[in-house]
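Participant: dropping the sequence and predicted coords here.
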Amino acid sequence: MTNPPRIERQPTSLGLGAWQLAWLAAAVFVVSAGYGALMPLLPAWLAPLMAADGQAEVARHVGLLSGLYAAGVLVGAPLWGLVSDRWGRGRILVIGLVGYVTSLLPLLWPDWIGLAGIYASRGATGFFVAAVVPVVPALVAEHTPQDQRARRFAWLGAMSLLGFLFGPGLNAAAAQMSTTLASVGAGTFDPTNLVIVTSAALGALMMLGLATTLPRVAPAAVDDNIQPQSGDRRRTMALWGLNGAVMFVLSGFELGIVLQGQQHPTLSSREISLMFAECSLVMLGVNALLFFTGLLERAAGRGVMAAGLVLAIAGLAMLAQHRSDGWMYIGVSLTAAGTGLVLPTISYLAAGASRRRRLGATMGGLAAAAGFGQTLGSAAAGWLFGAVAQFSFAWLALPLLATLGTLIVRPAWWSTESQPPHSPRVSPAPLPK
């Protein structure tokens, strides 16, 4: 019997070095920061281009540009994931970052490219960012022993959140840089252009770093057939659906926080900003918890997701019934903690549920499901909060309740452990990577 030893064997050349992992995490950080930095600047940046159209028209274009970026991710993620399975992940990452940098630079000349060019640029940016979002976790999963995978996925999630938090800080740094350059006689520079140049420069730096440090050869295939194909696709699709549902709720929840300022006059824009910061910091703290404790390696993923769903449902229920700002802060924390538990767990389980030769397609589908859920959630929540106001938070909990039910009644959908058809039991050897 040679199969059991072969299942247990771990190739020693698969591991990513510290610098390789750092460059991959930095790439996720940079594309997240670029989005978070540019989006708040769009209204003021577009206003001079359409001064005769009024603020309502500017707001409409900002919304459409945001939706086009999400559509680029939605279309690009599964496509780049599939291509990376055939051409190699490192090559696709570099192509994605080249496209990311190239798509940003035309924004330096908005008068020349016009409104159509701005739309094309934002859509292209989303499309090329989609070559980074699914391929980085696929590459990490492919080159990481299973007993280290959970911590590394938590680390990637934390870097993405840090990027979103860093984005507004990049705006402040660009404004200060513009003032400093003017004061020393170096000329007048638009802060928005400085943000674009800085984002592009960081993207170019990531491109060079990844091109020189990533593994040149993919790890050799290790018995993909030891994981039966039966149920593999079903588990993957279940995780895609869960990811889309959670992002649907998360985007609606975030939009609901913004709209609370209209429904509660005592809630200032400063407090709304604090709630957004609280949401990001709580999710970041949960990722840190997963990283330092190795929780996903110690507990069943289904149990971790169930706990996260319960927390998020409790937070949404509290938001639907809150009578004071203090209770709203608690509801935001619970919802953020719950979704912060579920999302990295989904990525971790998806990496384990897929065979290596389909990792790119699996992670691409996961990113596409997230983009679809986010787009649909924003649109649905806008209508929902206009119809039933604060009680919309309770309606947003329904998809999470339905998902919690499937965790209970369909446990096989969320398990990544598979038994070979000729063996009654296989020791907890890692799945092929």
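Facilitator: Looks like it arrived, so ask away.
Participant: every contact and neighbour count from this point should use C-alpha atoms.
Facilitator: Noted.
Participant: tell me the SS of residue 85?
Facilitator: Secondary structure, DSSP: H, G, I helix; E, B strand; the rest coil: residue 85 is helix.
Participant: my bad, should have said residue 15
Facilitator: Applying three-state DSSP: residue 15 is coil.
Participant: tell me who's in contact with it.
Facilitator: 143, 144, 145 (Cα atoms under 8 Å, 6 or more residues apart in numbering).
Participant: isn't the first one right next to residue 11, touching?
Facilitator: Going back to what we said before, that points to residue 143. No. Residue 143 is beyond contact range of residue 11, at 9.7 Å (criterion: Cα atoms under 8 Å).
Participant: buried residues in the helix or strand residue 347 falls within?
Facilitator: Here residue 347, judged by DSSP states H and E, is contained in helix 325-353. Neighbour-count burial for helix 325-353, counted by 16 or more other Cα atoms under 10 Å, picks out 328-353.
Participant: for stretch 202-216, same thing?
Facilitator: For stretch 202-216, the neighbour count (16+ other Cα under 10 Å) marks 202, 203, 204, 205, 206, 207, 209, 210, 211, 213, 214, 215 as buried.
Participant: do stretch 42-52 as well
Facilitator: For stretch 42-52, by 16+ other Cα under 10 Å, it's 42, 43, 45, 46, 47.
Participant: secondary structure for those residues - can I get that in JSON lines?
Facilitator: Listed next are those as JSON lines, based on three-state DSSP:
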{"residue": "42", "secondary structure": "helix"}
{"residue": "43", "secondary structure": "helix"}
{"residue": "45", "secondary structure": "helix"}
{"residue": "46", "secondary structure": "helix"}
{"residue": "47", "secondary structure": "helix"}
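Participant: which one's the longest helix in this structure?
Facilitator: Taking DSSP state H as the criterion, the chain has its longest helix at helix 146-183.
Participant: against that first model, consider the following:
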Amino acid sequence: MTVSMQARLPTSRWGLGAVLASAFVVALGYGIVLPVLPMMVERLAGSTDPAFNARQIGLLTAAYVAAPVVAAFLWGKWSDLIGRRPVLVIGLIGFAVTLAASALAPSLLVLYIGRILNGGFAAAVGPTALAFIADTEGGAGTEGGDDRRTRAFGWMSMASIAGFLVGPTLGGLAAELKFDLGAATAPPQAVPFFLASGLALVAALGVWFALPGKLPGARAEVSKSGSSMFAPGELRLLVLATVAAAGLGAFEVGLTLRNVELTMGPAALGLMFATCSVVMFAVQGLVFSPLVKPAAARLLVAPAFLVMAIGLAVLPTLAGLTEMLFAVSVVSASAGVISPLLAYWVSHISARSQGMELGIQSAAVSLGLSVGSAAAGLLFGYNCLQGAAFLVAAAAMGLAAIASLKLPRPLAPARHEARPIPADQTDAAV
């Protein structure tokens, strides 16, 4: 591989703010559904069977996160070809439209279609926004590049967490309110959907005006002949990202269904997800602060997997809100360390273009979320296996902790290698 690279163009304050707002809105649109999804399923399916509803909730969540398995890679590759800005705008507009359509779904089948399309358009935002940051922030081989890019990746993750914090809280509050809207109007659960849809349109406008149409001054020539498909350690990172996402998906759906099982109500569920988000936000603020260097942060992955396994294992034994809030904090703190660190290191060591690479990683994460969400819904659908959803996820996290013990060795050389950026990406990007 031969690389010639000039200095990157630093991201502007407005441009970075626009991509952070995009991540926030997409996370809000996802999280806002979780507290109201049980009521929507019961209303559209006309069923009060807990086992049937649990399976539908798990499958609906899986449908949303399964779409990016294919779409994320395509969006990432497309953003390499035509630029980051148009892909982000198209994704946000499509997300807004499909979110509003899901709120008005007249049947369970239409809700499934809406959630699949909603997830497909959401898949355009995450990898493309991260690719924009990777394009514009310094990388390995530049002064302070590792620190700047690590912090920017951390901000992206924190923006998503903030959206996930607002989403379930807003959805839970809306579900508790009683509106006399009339038989011909949308149900009360639709109100947060429309709000998130409007915010997505505003974010699309912000992206269009804040992001530049081109990224001048950064060029690279890359020859990939004879290079392997994956860089050393990259495949292991992708597998770990998939496993971590599966555990998180099982945790989210399992927590929703555990809340129904204990009849705590949507407001309590919103509080638990809010706690989850606040803890993640605080942990990532520390891990991605100047106090922790990127090279040292990777050492936290294995302990975080182990702590996450312990938290998941004890969740099915808890029934009180205070106890569950503590376990939720443990799981969310661990997940807040694992996910963004793996995203950073995949971007750091791969030789592929940023859009394609982050699209591949997003697809891997979506696959894990889909499998974890569906498995949790199916296991909760059987009375004798309800706790198994958390236990299976805990076992997977334990195995991931063992597998991640060898991460420092393959990742260490990456700190001294220059990150290549394809010329076609920098000409058309952003």
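Facilitator: Now that the structure is in, tell me what you want to look at. Keep in mind the model is a prediction, meaning the values are calculated, not measured.
Participant: work out the TM-score between the chains.
Facilitator: Remark: TM-score between the superposed chains equals 0.79 [TM-score structural alignment, normalised by the length of the second structure]; 406 aligned residues with a Cα RMSD of 3.8 Å.
Participant: wait, what's in contact with the alignment partner in the second structure of residue 83 of the first structure?
Facilitator: Alignment note (TM-score structural alignment): residue 83 of the first structure maps to residue 78 of the second structure. Applying Cα under 8 Å, 6+ apart to residue 78 of the second structure gives the contacts 87, 355.
Participant: comparing residue 143 and residue 11 of the first structure, which shows the higher neighbour count?
Facilitator: Neighbour count, other Cα atoms under 10 Å: between residue 143 of the first structure and residue 11, residue 143 has more, with 22 against 13.
Participant: returning to what we had before: filter the contacts of residue 15 of the first structure by whether they're kept in the second structure.
Facilitator: Contacts from those that recur in the second structure, judged by both residues aligned by TM-score structural alignment, their matches' Cα atoms under 8 Å, are 143, 144, 145.
Participant: related to what we said a few turns ago, distance to residue 260 of the first structure added to the buried residues of stretch 42-52 of the first structure, as TSV?
Facilitator: Listed next are the buried residues of stretch 42-52 of the first structure as TSV, based on distance: Cα to Cα, whole Å:
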residue	distance to residue 260 of the first structure
42	23
43	21
45	26
46	26
47	26
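Participant: pick the one among the residues you listed closest to residue 406 of the first structure.
Facilitator: In terms of Cα to Cα, no member of these lies closer to residue 406 of the first structure than residue 42, at 40.8 Å.
Participant: correct me, but the closest one touches residue 63?
Facilitator: No. Counting by Cα under 8 Å, residue 42 of the first structure does not reach residue 63; the two are 9.8 Å apart.
Participant: what does residue 238 of the second structure align to in the first structure?
Facilitator: By TM-score structural alignment, residue 238 of the second structure lines up with residue 240.
Participant: follow-up on the earlier one: after superposing, tell me the mean distance of the helix holding residue 347 of the first structure to the second structure.
Facilitator: Compared with the second structure after the fit, helix 325-353 of the first structure shows a mean deviation of 2.5 Å (mean Cα distance after the TM-score superposition for the first structure).
Participant: skipping its backbone neighbours, what lies nearest residue 47 of the second structure in space?
Facilitator: Nearest non-adjacent residue to residue 47 of the second structure, counting by Cα to Cα, 6 or more residues apart in numbering: residue 53, 7.2 Å away.
Participant: which helices and strands does the strand or helix carrying that neighbour pack with?
Facilitator: Taking DSSP H and E as the criterion, residue 53 of the second structure maps to helix 50-66. Secondary-structure packing of helix 50-66 of the second structure (3 or more Cα pairs under 8 Å, 6 or more residues apart in numbering; DSSP states H and E): helix 37-45, helix 108-122, helix 234-261, helix 354-380.
Participant: of those helices, which is nearest residue 164 of the second structure?
Facilitator: The nearest among these, by Cα to Cα, is helix 234-261 at 11.3 Å.
Participant: any idea how far residue 277 of the second structure is from residue 163 of the second structure?
Facilitator: The gap separating residue 277 of the second structure from residue 163 of the second structure is 9 Å, by Cα to Cα, to the nearest Å.
Participant: actually residue 425 of the second structure, sorry about that
Facilitator: 29 Å.
Participant: neighbours around residue 369 of the second structure, how many?
Facilitator: For residue 369 of the second structure, using other Cα under 10 Å, the count is 31.
Participant: please apply the same query to residue 6 of the first structure.
Facilitator: When neighbours are defined as other Cα under 10 Å, residue 6 of the first structure has 13 of them.
Participant: now the next helix or strand after the longest helix of the first structure on the second structure. Mean distance?
Facilitator: Using DSSP H and E, the helix or strand that directly follows helix 146-183 of the first structure along the chain is helix 191-213. Here the mean offset of helix 191-213 of the first structure against the second structure after fitting is 1.9 Å, by mean Cα distance after the TM-score superposition for the first structure.
Participant: next one: stretch 162-177 of the first structure
Facilitator: On superposition with the second structure, the mean distance recorded for stretch 162-177 of the first structure (mean Cα distance after the TM-score superposition for the first structure) is 4.4 Å.
Participant: which of the residues in that stretch are classified as buried?
Facilitator: If you call a residue buried by 16+ other Cα under 10 Å, then stretch 162-177 of the first structure has these buried ones: 162, 163, 164, 165, 166, 167, 168, 170, 171, 174, 175, 177.
Participant: contacting residues around that stretch?
Facilitator: Applying Cα under 8 Å, 6+ apart, the external contacts of stretch 162-177 of the first structure come out as 28-38, 40, 191-192, 194-195, 277, 280, 284.
Participant: list buried residues within these.
Facilitator: By 16+ other Cα under 10 Å, the contacts of stretch 162-177 of the first structure give 28-38, 191-192, 194-195, 280, 284 as buried.
Participant: can you tell me the SS state at residue 221 of the first structure?
Facilitator: Going by three-state DSSP: residue 221 of the first structure is coil.
Participant: what is the burial count for the aligned residue in the second structure for it?
Facilitator: Residue pairing (TM-score structural alignment): residue 221 of the first structure is matched to residue 219 of the second structure. Using other Cα under 10 Å, residue 219 of the second structure has 21 other residues around it.
Participant: does residue 219 of the second structure touch residue 5 like I think?
Facilitator: Yes. Residue 219 of the second structure is in contact with residue 5 according to Cα under 8 Å; the separation is 5.6 Å.
Participant: can you list residues touching both of the two?
Facilitator: Joint contacts of residue 219 of the second structure and residue 5 (Cα under 8 Å, 6+ apart) are residue 421.
Participant: in what helix or strand does residue 267 of the first structure lie?
Facilitator: In the assignment (DSSP H and E), residue 267 of the first structure maps to no helix and no strand.
Participant: residues contacting stretch 107-115 of the first structure, please?
Facilitator: 49, 106, 117, 118, 121, 193, 196.
Participant: and which of those is nearest to residue 227 of the first structure?
Facilitator: For those, the minimum distance to residue 227 of the first structure (Cα to Cα) is 42.1 Å, reached by residue 121.
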